[in-house]
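Undergrad: here is my input; please provide its structure:
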Amino acid sequence: MEYVFDDVTVALTNTDRVMYPDAGITKGDVLAYYKDIAGVMLPELRDRALSLERFTKGIDAGGFFQKHAQKHYPPWIRQVTLGTKTRVTYPVCDTPAGLVYFANQGGLAMHIWTSRVAAPEHPDMLVFDLDPPDGRFDLVRDAALELRELFETLELPAFVKTTGGKGLHVVAPLDATAPFDAVAALGNRIAGVLCRRHPDKFTQEFYKKDRQGRLYLDLMRNALGATIIAPYSLRGRPGAPISAPIEWEEVEGDALRPDGVTLRTIRARLDLLDDPWSNLRHTLGSVAVAEAALARVVDDVRE
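TA: You can find the predicted model right below:
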């Protein structure tokens, strides 16, 4: 069996292998999904170093991370070497054929850098990774909505997606003019404002023992070489959940689940809704503008 693209043919192997036993989803189902979703998924994969979370025998057999490009990759798979002290050659997924090829390698979950290969030290997004303490998804929703409100004050566009696991990612697309340390510093100051406003809900304490049931505002994705799960990527979890871009109205409602969008439901969802991230790159935030606005917000909080 094979998929034929414009100038590339990708051979498909073991398509009847069950990858998600609880849902009866086969490798063939996974490959068909990635072929179908390429049009909306590729804009945020293009020009980014890619790491794969591979499950070659299905999720019940466990998986492993792979960030190095492999010697057996065909020549049409783009590769890029990045890093300063340690140089690593990564694959880059720019085409539908590449997406299917990586999935055929068992790459169920695809993790991307937050910067593009042309400017690897200048991220084009600020990411808040919100995972709930002890299943408190209400705190995740509260934090996401608070971030959206604060982002608006800072002239930062705000987008949100499920992680396909336990939480949400809140993302501000950036103009990629600031380095990672400046983006991380902005994120830390934004988190500080939220923690001062709601000290009973949110925390910046790294150690779980110090959080006391509060939600940790995780900014660890905002570092050179750090990755996030790509939008529309599958996760190696029961039910075949997807890290799905969602509308803010869904965060405001009570029905949202961080693993609620799955391979079985995504097609019907996209038939009913436009891609919530289709205009992600239409307006880009500026770290300098946000910092200037944040200084005024901090003064107000202190008063």
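Undergrad: okay, CA-based contacts and neighbour counts for the rest of this
TA: OK.
Undergrad: what's the first-to-last distance across stretch 115-131?
TA: Using Cα to Cα, to the nearest Å, the end-to-end distance of stretch 115-131 comes to 23 Å.
Undergrad: and the contacts of that stretch?
TA: 47-49, 80, 82, 114, 137, 140, 143-144, 166-180, 183-184, 187, 215-222, 224 (Cα atoms under 8 Å, 6 or more residues apart in numbering).
Undergrad: could you list which of those belong to helices?
TA: Judged by DSSP state H, the contacts of stretch 115-131 include 137, 140, 143-144, 180, 183-184, 187 as members of helices.
Undergrad: the helices in the stretch 51-200 of the chain, which residues?
TA: 96-104, 137-153, 180-197 (DSSP state H, counting those that start in this stretch).
Undergrad: same for the first one, what does it pack against?
TA: Same thing as helix 96-104. strand 9-11, helix 27-45 (3 or more Cα pairs under 8 Å, 6 or more residues apart in numbering; DSSP states H and E).
Undergrad: could you dump those to a markdown table with distance to I229?
TA: Below are those laid out as a markdown table (distance: least, Cα to Cα, whole Å):
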| stretch | distance to I229 |
| --- | --- |
| strand 9-11 | 24 |
| helix 27-45 | 10 |
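Undergrad: please identify the most buried of those.
TA: Stretch with highest mean neighbour count among the helices and strands packed on helix 96-104: helix 27-45 (a mean of 19; mean count of other Cα atoms under 10 Å).
Undergrad: against which helices or strands is that helix packed?
TA: Looks like helix 27-45 contacts helix 96-104 (3+ Cα pairs under 8 Å, 6+ apart).
Undergrad: angle of the helix it packs on against helix 27-45?
TA: Calculated by axes from the mean of the first three to the mean of the last three Cα atoms, to 10 degrees, helix 96-104 forms an angle of 130 degrees with helix 27-45.
Undergrad: one more, please, to line up against the first structure:
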Amino acid sequence: MTARAVRLTHPDREIWPGDGITKRELYDYFGAIAEVMLPHVRERPVSMQRFRGSVEDGGFFMKEVPKGAPDWVATVEVPKRTHPPGVVHHVLANDRETLQWLAQQGCVTPHVFTERADRLDRPDRLVVDLDPSHEDFAAVRRAAQVVGEGFRAAGLEPFAMVTGSRGIHVVAPLKRTRTTEDVYAWIRAFAAELAAGNDAELTTEFHKDRRDDRIYLDVARNGVAQTVVPPYAPRPRPHAPVATPLRWEELDDDALRPDAWTLRTIASRLDELGGDPWKDINQSAAALPRA
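TA: Alright, predicted model coming up:
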């Protein structure tokens, strides 16, 4: 068996220079968070958001597994929708060592598919990304509750996560009975109906200058070969906030912030809660209702 050793280079490079957070700290974070993060990323193709310097210097997205990756890093071939057709070899973050290898690559945020590698045409997650037009997080929290009510009315169980950026993801676990195209069509219709019934606060308008102060119901992440930010992924923003699953009732908390927990503080939250609030999310999976 090949030893799974990750050689960490430039451990003292500051990825978040404003906070003194180094590459070593990112590496150690992925090692420490692996137990709760892996169930949410395992077997899902990864699109790597990488930074060769600091997050302040800007980064880039990379789908294809880098050359020289260890042979123990699992990958999956994802068809490209091009002519002529081809494939992309995505990393699968299936274990602690691979998460730490991603840190060695300067990957701050591993974005993942809503499908798993064994059935790339059958999503098991439905995601609504609530994107505020202005800094009004109370409106985002209200929008999340409206989406949750809509999901429940459709027979789906909603889960909420602050993204570590500006918004909230409302996620429903799915049984893998419908294709990606079916799921995307369903959620687009769902969002349009929800926005029509709450047109003072919600919108599906893509163009920002037409949204006014309304919250954008972004469902594009449910499309073919699209990705989402998974739970516990760090974000390339000041203080290294992480995407953090919530207990649903936390949406009622006026003090809730989308970037409330960071790479350095998330462990204390997990200790206080006694573990991951989403640890049983798969048990709530339901079949997507017919249109």
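Undergrad: please state their TM-score.
TA: For this chain pair, the superposition-based TM-score is 0.94 by TM-score structural alignment, normalised by the length of the second structure; 285 aligned residues with a Cα RMSD of 1.4 Å.
Undergrad: circling back: what's the most distant pair in the ones in helices among the contacts of stretch 115-131 of the first structure?
TA: Across those, the longest distance by Cα to Cα is 28.8 Å; it joins F137 and F180.
Undergrad: need the helices of the stretch 51-200 of the first structure in CSV (columns: mean neighbour count and distance to R235 of the first structure).
TA: Formatted as CSV, those follow (neighbours: other Cα atoms under 10 Å; distance: least, Cα to Cα, whole Å):
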stretch, mean neighbour count, distance to R235 of the first structure
helix 96-104, 23, 12
helix 137-153, 19, 19
helix 180-197, 18, 26
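Undergrad: where exactly do the strands run in the second structure?
TA: For the second structure, the strands defined by DSSP state E occupy 14-16, 21-22, 45-50, 60-62, 75-80, 86-92, 107-113, 125-131, 159-162, 168-173, 202-203, 215-218, 227-228, 244-245.
Undergrad: format these as CSV; extra columns: mean neighbour count.
TA: Shown next, in CSV, are these (neighbours: other Cα atoms under 10 Å):
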stretch, mean neighbour count
strand 14-16, 22
strand 21-22, 18
strand 45-50, 25
strand 60-62, 13
strand 75-80, 16
strand 86-92, 18
strand 107-113, 26
strand 125-131, 23
strand 159-162, 25
strand 168-173, 25
strand 202-203, 26
strand 215-218, 25
strand 227-228, 20
strand 244-245, 24
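Undergrad: now the helices of the stretch 51-200 of the first structure in JSON lines, please, with extra columns for distance to P21 of the first structure.
TA: Output for the helices of the stretch 51-200 of the first structure, formatted as JSON lines (distance: least, Cα to Cα, whole Å):
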{"stretch": "helix 96-104", "distance to P21 of the first structure": "17"}
{"stretch": "helix 137-153", "distance to P21 of the first structure": "27"}
{"stretch": "helix 180-197", "distance to P21 of the first structure": "39"}
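Undergrad: and the ones you listed: which comes nearest A244 of the first structure?
TA: helix 137-153 (15.0 Å).
Undergrad: please report how far R296 of the first structure lies from A288 of the first structure.
TA: 13 Å.
Undergrad: more neighbours: which of these two?
TA: For R296 of the first structure and A288, the more surrounded residue by other Cα atoms under 10 Å is A288, and the numbers stand at 15 against 12.
Undergrad: give me the secondary structure label for that one.
TA: Three-state call for A288 of the first structure (DSSP: H, G, I helix; E, B strand; the rest coil): helix.
Undergrad: ok, it to D259 of the first structure distance?
TA: 35 Å.
Undergrad: cool, A97 of the first structure as well?
TA: Here A97 of the first structure is placed at a distance of 27 Å from D259 of the first structure (Cα to Cα).
Undergrad: please apply the same query to Y207 of the first structure.
TA: 25 Å.
Undergrad: compare neighbour counts for these two and give me the winner.
TA: D259 (22 against 8).
Undergrad: surely the more buried one touches F137?
TA: No - using Cα atoms under 8 Å as the test, D259 of the first structure is too far from F137 to be in contact (11.5 Å).
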